[in-house]
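**Student:** Show me the folded form of this:
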Amino acid sequence: MFTLSYSQKLTVGFLLAVSMVAAIGGAFFWNHLTLAKAKSSEENTREIMLKLESISSNIKDSEILAIRYAGTVGGSFREVFGKSLYTTEIKIVELRILTRENPKQQERVRKLESLVHLLGDSALTVVPVNSPFWEKILGILEEMKVAEKALFQERAAIFQTRIDIGQIIILIFSIFNLFLLTALFRILKKESERRLNAEKSLSDQNNLLESILNNMADGVFAIDKEERIFLCNARILELVGSIPVLQEDWRIWIRKCGFTIAKVDSSDGTNLEDSLVVIQEFFKRESSRFSMHAVKPGPEESILEVNVRLLKDRLGDPIGRVVLVTEVTDRFLKERQIKELNLRLEKNLKKAENANRELEAFSYSVSHDLRSPIRGIDGFTKILVEDYSEVLDAEGNRLLGVIMKNTKVMGQLIDDLLEFYRISKNDPKLDPVDMNRLVRDCIVSLELNRPAFAHDVHIAELSPAYGDSPMIKQVLMNLISNAFKYSSKKNDAMVEIGGSVGDGENTYYVRDNGAGFDHQYAHKLFKIFQRLHSPDEFEGTGIGLAIVEKIVSRHGGRVWAEGEKNKGATFYFTLPSEV
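**Tutor:** Just a heads-up that it's a prediction; the model follows:
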């Protein structure tokens, strides 16, 4: 709720009083206009009534004239009768002018004119003694009289209501004006008491602000346009060692403080020498922040952070500057330590990155170079099986089968390793991905390659994501094939694929009711070569889930698993829903 000043209250009261006087005058004027309009309406009605009586008299005279000339022929009747009708027609025209604002009366006037014309036309052949036009004309005239009287009464009632309303308004405004004058008198009476209370309250507030200012952890001083100090707090003494003299130039005070400014660090990180000149430049800006390395008398160096802001009055005009001085020596030393630690960390990270790159190159080279001997072993073993199986005994054939099986596993392991390092090198694209289409493609591919698997697959509607479509398809293929594999020994094998929408990312999952895993070993699932089941139970190389984790992490997502032994497992991963 806002409060008005004394002058504002007087202005408002004066304007309200003037408004009331104007309103009363307006109400009087409105009443005067209403009376004038009522008078005009009354005069118009009176003229119309007189005109109707005159026309009615003329019609009756014409009818009497027709009776008098009944049975005669000749032009004498038509001449006298025509003059009478002509006079009537002129008066009807005058009547039309008088009733121009009344559509209904205008319609009656037109009927009246039509009947008078018909009456004149019939008189050209015979004297209209018993003509039906007389009664119709008189009937219309009587109808117009009744309507005009009703209209007059209606207007009179309206005008009277308006006059009553105007008088009520005048009365209300007069009462309100009296109330307003009384209120203004009370305001003037109380204003002096309020001023005294306001002055006391202002004095208390000034004392409180001074106490707050002197108990601040930071030093504060303010300078005017002429760069003279007009305000400071007690903390300045502790930070600088000297209280400035009010109305003294701040540069003179700085020189008197007894310490030397070693250097100034600007907010953009630049170290500036010749400090006093530089500080003056900072003080000329509308807003600036810098730190001073001040060498006090003695061995200590103090680091002060200085914030300068332009000081403006209520109208936004500059009146000086306010300066906030903060002791930041401890923070500066800690920041220096942090910078040094960050530099060491960056060096160590570079070393680790170089080591990882060398390890990846070595692993890739080894994996790639192992392909040829493995293929040779596999090829020669197949030759032995095809050409010498009959020569070898059962144990020899079994050993050849073991060799072929292990070379196949080794070949798959090498392929998975190469895929893993390929994914590590390639940066994923961020394009819209239709997750529903990718899931359907994976299901079709897996069912074609392993038709013996009988699974009940439930696929929910999946929201689209952003990422590298081939990489994400690899994630889905690995997870769904694992779900098929680890639930293959169940009679009622079930695989469920679904997801949910989150804030900036979508979560997807693949769930099965197969072998599951012991949850305490869940942290090993996504490590390379880590398996929780033996190869005799389920085939695999232990790299598929590591590939899943690598792809998802390179998309900025997360991957985790939940499961229980012999009760199935659920694998979750997240992908960005927007770029």
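
**Student:** going forward, measure contacts between C-alpha atoms and count neighbours the same way
**Tutor:** OK.

**Student:** Is it correct that Ser527 is in contact with Val548?
**Tutor:** I think there's a mix-up here, since residue 527 is Lys and not Ser. No: here Lys527 lies out of contact with Val548, judged by C-alpha atoms under 8 Å, at a distance of 10.3 Å.

**Student:** out of these two, which sits in the busier spot?
**Tutor:** Val548 (23 against 16; other C-alpha atoms under 10 Å).

**Student:** Leaving out chain neighbours, which residue sits closest to that one?
**Tutor:** Using C-alpha to C-alpha, 6 or more residues apart in numbering and skipping residues adjacent in sequence, the residue nearest Val548 is Val475, 5.0 Å away.

**Student:** Now do the same contact list for the one you found.
**Tutor:** Counting by C-alpha atoms under 8 Å, 6 or more residues apart in numbering, Val475 makes contact with Ile547, Val548, Ile551, Val552.

**Student:** now it: how far from Glu496?
**Tutor:** 15 Å (C-alpha to C-alpha, to the nearest Å).

**Student:** before we move on, what about Arg375?
**Tutor:** 38 Å.

**Student:** So Ile551 is in contact with Met471, correct?
**Tutor:** Yes: with contact defined as C-alpha under 8 Å, Ile551 counts as touching Met471 (6.5 Å).

**Student:** For this protein, which segments count as helices?
**Tutor:** Secondary structure of the chain, counting by DSSP state H: helices at 6-68, 75-98, 103-122, 133-214, 235-240, 250-256, 275-284, 329-388, 394-425, 435-449, 469-486, 544-554.

**Student:** what's the span of stretch 281-298, first residue to last?
**Tutor:** Across stretch 281-298, first to last residue, C-alpha to C-alpha, it's 28 Å.

**Student:** for comparison, sequence B:
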Amino acid sequence: MTIPNFSSSESEGGAQLQVEQVQADRTAADPATVLGPQGWPGDSASYQLLFEDAPVGYMVLNRSGQIMRANHAAGAMLGLASGQLEGQQLTHWLHWQQHGQLEALLGTLEGRLLQGGKSAEFKLLRADGQSCYAQVELVVSHNVQEAGPGGSQLLMALSDITALKKAQRDLVHLNQTLESRIEQRTADALSMASEMERFMQSVAHDLATPLRHILSFAGRLETADLNEQSRRSVATIVASARRMETLISALDQLALACNSQLSLTAIDLDRVLDAALKESGNAPGLTLHREDLPRVICDTQSMQTVLRQLLENAFKATDGRPHPTLRIWAEQVGAEIVIYLRDNGRGFNPNYRESMFEVFRKLHPERDFPGEGVGLAVVRRLMLRQGGRIWAESAGQDQGASFTLVLPAAP
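**Tutor:** Below is the predicted model of the structure:
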């Protein structure tokens, strides 16, 4: 191997170049040189502008919690210029209950325990005396230029969540008062319904007297010497008055059902069904299939009225049908008893299953289904008053019908 022969001057010059190159490399790797003035990397003016004009509040704290730097957004959050914050302790602007939380976070600077950042929520006090809330993201920075050798800083990004906190408080307050407001509105609705029922009963009672007068004088006219046309007119008056008398009686029955006193106890539903069958009788030729019924929580008299009305409804629906059949059974679903009454009678249009529970609403002509259209309205009101539910289903005309009742199960 040939070893180059350098002269003394050349050797000294090469060594000097190597020293200068090493110094240049070290200078390039020096954080102070890379970061530039005040620790800003590269183009300090650009990074300074980015920091100051960011839409999110930024603060830099030292170990003691002193604010070293703050941007415009952080100052605006507290109602100050950013320069007015620098040099102050953050605890001055922090709610006293959170001083301990800040001290714990600053303690992580010593042991370098804050790895990967941390989130917190601070309640801050503004310069005008008002409070605001900030969602804070924190990371530890080791900046030799600013904190000194081995020093650490806490970098904070603050997002104003004051509006969100107010919405959360409003929601909590709404939830806390919702139950009481529901109870109050329920009581108001029940009061109005009770007042309406009393009014209905009063109207039914007050109409009875003038109606009796109409029937009395119309009866006298029937015995008078009238021509044929007049007799037909009087007969129409009497028939209409009788019809009105029936409707008033039905209204009175509905009002009594809605205002009667209830005694909710555990009862044997089979015994109530026996009593209802005895009251309503049995339709000629009807085959009744019944299973054992469980005990439920209800009012005995009200439930007997409900079953009697539904039985009479089934008898009318199956009248004249071939092999009329009615099946009654029940099953327990959770804490409730579901009772079914299913017949193979006339059925109804399923589009009107809610209308059939309205007062004076009938889905069949009078000749096919006699009645005033009050029975099912009474049934629904009695079920609701007992804490139960009822609904009806049918596949259509001549497809039979099913009534489903739900009551609390007896313990």
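
**Student:** hang on, the earlier thing: what does the residue nearest to Val548 of the first structure correspond to in the second structure?
**Tutor:** Mapped onto the second structure by TM-score structural alignment, Val475 of the first structure lines up with Val306.

**Student:** for the helices of the first structure, which one sits closest to His455 of the first structure?
**Tutor:** Evaluated over the helices of the first structure, closeness to His455 of the first structure peaks at helix 469-486, with 7.4 Å, by C-alpha to C-alpha.

**Student:** Go through the contacts of Val475 of the first structure and name the one nearest Leu15 of the first structure.
**Tutor:** Val552 (73.4 Å).

**Student:** For the strand ranked longest in the second structure, name the packing helices and strands.
**Tutor:** If you go by DSSP state E, the second structure has its longest strand at strand 131-141. Applying 3 or more C-alpha pairs under 8 Å, 6 or more residues apart in numbering; DSSP states H and E, one finds that strand 131-141 of the second structure contacts strand 118-125, strand 153-160, helix 162-223.

**Student:** winner for burial among those?
**Tutor:** strand 153-160 (a mean of 21; mean count of other C-alpha atoms under 10 Å).

**Student:** can you give me how far that one is from the chain middle?
**Tutor:** Distance of strand 153-160 of the second structure from the chain centroid (C-alpha atoms, centre = their mean, to the nearest Å) equals 37 Å.

**Student:** Now do it and strand 118-125, the angle between them.
**Tutor:** Here the directions of strand 153-160 of the second structure and strand 118-125 differ by 60 degrees (axes from the mean of the first three to the mean of the last three C-alpha atoms, to 10 degrees).

**Student:** contact partners of strand 153-160 of the second structure?
**Tutor:** Counting by C-alpha under 8 Å, 6+ apart, 56-63, 74, 77, 106, 109, 132-143, 147 sit against strand 153-160 of the second structure.

**Student:** can you check stretch 385-398 of the second structure too?
**Tutor:** Residues contacting stretch 385-398 of the second structure (C-alpha under 8 Å, 6+ apart): 258, 262, 264, 298-299, 344-350, 353-354, 380, 383, 400-408.

**Student:** List the buried residues of it.
**Tutor:** By 16 or more other C-alpha atoms under 10 Å, the buried positions in stretch 385-398 of the second structure come out as Arg385, Gln386, Gly388, Arg389, Ile390, Ala392, Glu393, Ser394, Asp398.

**Student:** Ok, stretch 312-323 of the second structure next?
**Tutor:** Quick answer for stretch 312-323 of the second structure (16+ other C-alpha under 10 Å): Glu312, Asn313, Ala314, Phe315, Lys316, Ala317, Thr318, Asp319.

**Student:** could you dump the residues you listed to TSV with distance to Lys278 of the second structure?
**Tutor:** As requested, these are exported to TSV (distance: C-alpha to C-alpha, whole Å):
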residue	distance to Lys278 of the second structure
Glu312	11
Asn313	15
Ala314	15
Phe315	14
Lys316	16
Ala317	19
Thr318	19
Asp319	18
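
**Student:** returning to that earlier point: from the buried residues of stretch 385-398 of the second structure, which land in strands?
**Tutor:** Arg389, Ile390, Ala392, Glu393.

**Student:** Relative to Glu146 of the second structure, how far out is the closest residue to Leu286 of the second structure other than its chain neighbours?
**Tutor:** Nearest-residue entry for Leu286 of the second structure: Pro324, 4.9 Å, with adjacent residues in sequence omitted and distances by C-alpha to C-alpha, 6+ apart. In this view, Pro324 of the second structure and Glu146 of the second structure are 97 Å apart by C-alpha to C-alpha.

**Student:** next one: Leu376 of the second structure
**Tutor:** 85 Å.

**Student:** Those two: which is more packed in?
**Tutor:** Taking neighbours as other C-alpha under 10 Å, Leu376 of the second structure and Glu146 compare with Leu376 leading, 21 against 14.

**Student:** how about the more buried one, what's its partner in the first structure?
**Tutor:** Counting by TM-score structural alignment, the partner of Leu376 of the second structure is Leu545.

**Student:** ok, that match - contacts?
**Tutor:** Asn478, Leu479, Leu525, Phe526, Lys527, Ile528.

**Student:** ok, so of those residues, who is nearest Ala460 of the first structure?
**Tutor:** Closest to Ala460 of the first structure, out of all of these and judged by C-alpha to C-alpha, is Leu479, at 15.9 Å.

**Student:** ok, and the closest non-adjacent residue to the closest one?
**Tutor:** Nearest to Leu479 of the first structure is Val510, by C-alpha to C-alpha, 6+ apart, at 6.6 Å.

**Student:** Give me the residues contacting the helix or strand containing Val22 of the second structure.
**Tutor:** In this assignment (DSSP states H and E), Val22 of the second structure forms part of helix 8-29. Helix 8-29 of the second structure has contacts (C-alpha under 8 Å, 6+ apart) with Thr33, Val34.

**Student:** which residue numbers in the first structure go with the helix or strand that comes right after it?
**Tutor:** Next along the chain after helix 8-29 of the second structure, taking DSSP H and E as the criterion, comes helix 31-35. The alignment of helix 31-35 of the second structure onto the first structure (TM-score structural alignment) finds no residues at all.

**Student:** Over in the first structure, find the residue span the helix or strand following helix 31-35 of the second structure aligns onto.
**Tutor:** Next along the chain after helix 31-35 of the second structure, taking DSSP H and E as the criterion, comes helix 44-52. Under TM-score structural alignment, helix 44-52 of the second structure has no counterpart anywhere in the first structure.

**Student:** ok, Glu291 of the second structure - contacts?
**Tutor:** Counting by C-alpha under 8 Å, 6+ apart, the residues that Glu291 of the second structure touches are Ile328, Trp329, Ala330.

**Student:** Out of the residues you listed, list just those in strands.
**Tutor:** Ile328, Trp329, Ala330.
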